[in-house]
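Novice: Test case, fold it:
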Amino acid sequence: MVSASSLLLPSSVRDFASCIGDGAACTAPSSTRTRRGSAAVQAQPSTLSVTASYRVALASSSSPPLQLRLTWAHSPLGPTLSFSPSASGRKVLVRRRRGSCSVPSSGEDEAVESESELSASSPRLALFWDLTAARFDPAASPEPVSGYYVVVAVESAEVVLALGDLAAEFVKAKFEGTTQIPMAAPFARGERVVVAVSSGAAAAVTHTARARFAEGGAEHEVSVGCAPGGGGGGGGDELWVSIDGKRAVQARRLRWNFRGNQTVFVDGEPVDVMWDLHGWWFRREPPAPGCAVVMLRARSALESRLWLEEEAAAPAFSLLVEAFKSPP
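Specialist: Below you'll find the model as predicted:
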């Protein structure tokens, strides 16, 4: 049985993780209606948001590592950025394309409208950003690909996180004497996508993400796909996970086996793959949209449990993909 308390994940994901054991499979309720066969239709998912979590250590303090979270999302006015100093900390929503602000450690969400100077009474973290020249891939996620920087520093002017191709130049100009630029890799990445499925139509969907399962390791292309079959009762439904174009996980009869897990090996190390499609198949009541969840998480060694309590303090990399039928 998975220990949900050890997961640094949203509560909705912890709920499904806590009910999955090795080789687990669930049975659909007997009242569930069977699906009539129909021709497969390709549906292209649209990425709503990308959340990256970073674990950074403070050289000037013996405090535990910080866990910083950045979320890139789409809005009617274009891509947006929000920042939080922790999973439960106060979220700062960046509205201007360039600026800086002090980051509260708790409280309600705050929209940042203008650049502000730091003071002695400011919280320990400072956020700097410049998205004025940011370039995005219109066919991919709201996360910029170049032309930007996001920098986080502590009150002592110690830079703890520097993202973007313009970060090094900004840090050199802003923090004189800083020689080391910490280009940290995320220890967790979450992507939310919407799949536009027409009423009564069967759709084959594939979403592709980039993941680095080990610090300093190679970056891999991870594709998560789902296709309905033509037979009644969901017997032909299929879920797959491919890594660098090679099929790693394949699950069928998803109307019955809508929850499960499997362990694969990437770069010689175990990676746990879990899926929960219950909400996608059976949640029809508004306002909560149907949701499918697939997660990949690295492990440092083979164990009888998916994750150990002692790994909570220093979690291995995880990739979480949530697919919705309509925006949540």
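Novice: going forward, measure contacts between C-alpha atoms and count neighbours the same way
Specialist: OK.
Novice: Neighbours of Met295, how many?
Specialist: Counted with other Cα atoms under 10 Å, residues neighbouring Met295 total 21.
Novice: Which helix or which strand is home to the residue nearest to Met274 when sequence neighbours are not counted?
Specialist: Distances taken as Cα to Cα, 6 or more residues apart in numbering put Asn261 closest to Met274, at 4.2 Å, once the chain neighbours are dropped. Assigned by DSSP states H and E, Asn261 belongs to strand 259-266.
Novice: do Trp281 as well
Specialist: helix 278-282.
Novice: now for that helix, which elements pack on it?
Specialist: Packing partners of helix 278-282 (3 or more Cα pairs under 8 Å, 6 or more residues apart in numbering; DSSP states H and E): strand 291-298.
Novice: For the strand it packs on, buried residues please.
Specialist: 291-298 (16 or more other Cα atoms under 10 Å).
Novice: Stretch 84-97 too?
Specialist: For stretch 84-97, a neighbour-count test (16+ other Cα under 10 Å) marks 84-86, 89-94, 96-97 as buried.
Novice: Here is the second sequence; please produce its structure so I can put it next to the first one:
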Amino acid sequence: MRDFPSCFGENGVQIADSSSSSSSGGRQTAQNLVTCVYQSKLCGRSCLITVTWSKSLMGQGLSVGIDDATSQSVCKVDIKPWLFSKRKGCKTLEVDGRNKVDIYWDLSSARFGSGPEPLDGYYLALVVDCEMLLLLGDLRKEAYRKTNAGSPDSSPLFVAKREHIFGKRVYCTKAQFCDNGPVHDVAIECEMEGLGDPCLTIRIDKRIVMQVKRLAWKFRGNQTILVDGLAVEVFWDVHNWLFTQSAGSAVFMFQTSLSAEKLWSSQNFSDSSAALRWSGSQTIRERQASGFSLILYAWKNE
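Specialist: Below you'll find the model as predicted:
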């Protein structure tokens, strides 16, 4: 069994604290976060765009970060659209003292589900030199009309997603493992109460694709499954569920790369709150060949 790859490289850009939790009396409290990472080009250089959607008692939140191929932070903007005046707007950020990135958003008609990421009725647009760097949401015509931007020569690549999911026994999300591929229902099930030998089951579209028995002995590991004809490597770490008193999360990663060992640095994944980092420029250039990564933090509802 390979060690669980807990980071995207030693010299990478920290996406965020991966547990996104705070401690109170020794207990961790999960925040409702979804972080998406896109690969694009900024002024001819490869860059990573990180979009984090958050949800709290105050409402919805949005953070946008841009990092270039040298893994140096270029810019970051925090937007709080729960404020009435901030549900739509624009910010201009200066990059390297000479280039400007315009960030436009309109969440005034956005529809949200149980998670922090909007379902529809919105757009988020990043524009550089009158060219669309990244466009999210279904209001595409409105975004192009507002920004007066031209279409990019190539579309950004959706390379990674990190999400916090919640449940008591079953933890569900949706995932698209390849460009233009179908969106699948992903369900992780773990029944532990009253069982001497807990079992971990993963279903894709209600079909069992993986089962791990004797989970107390195999609380960390990896296994390959097939989705849409692609080999998907699944890593899991359920140590916190089984052996800790605090309300820590289990961690799961789905990686479509056929050569994951070449692209992921591995270390002993003894702490599910370890920071996720993206590796440097070499990995950025290889992302299109390496595929998509989905990281899930599964928190038990009290």
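Novice: To which residue of structure 2 is the residue nearest to Met274 of structure 1 aligned?
Specialist: Under the alignment (TM-score structural alignment), Asn261 of structure 1 maps onto Asn222 of structure 2.
Novice: wait, what's in contact with the counterpart of Phe324 of structure 1 in structure 2?
Specialist: Superposed on structure 2 with TM-score structural alignment, Phe324 of structure 1 falls opposite Trp299. Going by Cα atoms under 8 Å, 6 or more residues apart in numbering, Trp299 of structure 2 touches 30, 164-167, 247-250.
Novice: tell me which of the residues you listed is nearest to Leu134 of structure 2?
Specialist: Nearest to Leu134 of structure 2 among the contacts of Trp299 of structure 2: His164, at 23.6 Å, using Cα to Cα.
Novice: That closest one - how many residues pack around it?
Specialist: 24.
Novice: How about it: what's its closest non-neighbour residue?
Specialist: Tyr297 (4.7 Å).
Novice: how about that neighbour, what does it touch?
Specialist: 19, 162-165, 249-252.
Novice: re the thing from before, distance from the strand holding Asn261 of structure 1 to the middle of the chain?
Specialist: Relative to its parent chain, strand 259-266 of structure 1 has a centroid offset of 18 Å by Cα atoms, centre = their mean, to the nearest Å.
Novice: So for the following helix or strand past it, what gets flagged as buried?
Specialist: Moving toward the C-terminus from strand 259-266 of structure 1, the next helix or strand (DSSP H and E) is strand 269-276. Buried positions in strand 269-276 of structure 1, judged by neighbour count with 16+ other Cα under 10 Å: 270-276.
Novice: To what extent does strand 269-276 of structure 1 diverge from structure 2 after superposition?
Specialist: Comparison of strand 269-276 of structure 1 with structure 2 after fitting gives an average deviation of 0.5 Å (mean Cα distance after the TM-score superposition for structure 1).
Novice: Quick check: the gap between the counterpart of Glu163 of structure 2 in structure 1 and Gly229 of structure 1.
Specialist: Under the alignment defined by TM-score structural alignment, Glu163 of structure 2 corresponds to Glu191 in structure 1. For Glu191 of structure 1, the distance to Gly229 of structure 1 equals 26 Å [Cα to Cα, to the nearest Å].
Novice: Grab the longest helix from structure 2 for me.
Specialist: Across structure 2, the longest stretch assigned as helix under DSSP state H is helix 281-290.
Novice: Grab the nearest non-local neighbour of Ser259 of structure 2.
Specialist: Using Cα to Cα, 6+ apart, the closest residue to Ser259 of structure 2 is Ser290 (7.2 Å).
Novice: What strand or helix carries the match of Phe324 of structure 1?
Specialist: Per DSSP H and E: strand 293-300 holds Trp299 of structure 2.
Novice: Once aligned, what mean separation remains between that strand and structure 1?
Specialist: Relative to structure 1, strand 293-300 of structure 2 is 1.6 Å off (mean Cα distance after the TM-score superposition for structure 1).
Novice: quick one: buried residues of that strand?
Specialist: 293-300.
Novice: for structure 2, what spans make up the helices?
Specialist: Applying DSSP H to structure 2 gives helices spanning 140-147, 239-243, 260-263, 281-290.
Novice: Show me what counts as buried in the last one.
Specialist: Along helix 281-290 of structure 2, these residues count as buried under the neighbour rule (16+ other Cα under 10 Å): 281, 283-284, 287, 290.
Novice: again, but for the first one
Specialist: Buried positions in helix 140-147 of structure 2, judged by neighbour count with 16+ other Cα under 10 Å: 143-144, 147.
Novice: In CSV: the residues you listed, plus distance to Tyr104 of structure 2.
Specialist: Formatted as CSV, the buried residues of helix 140-147 of structure 2 follow (distance: Cα to Cα, whole Å):
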residue, distance to Tyr104 of structure 2
Ala143, 8
Tyr144, 10
Thr147, 8
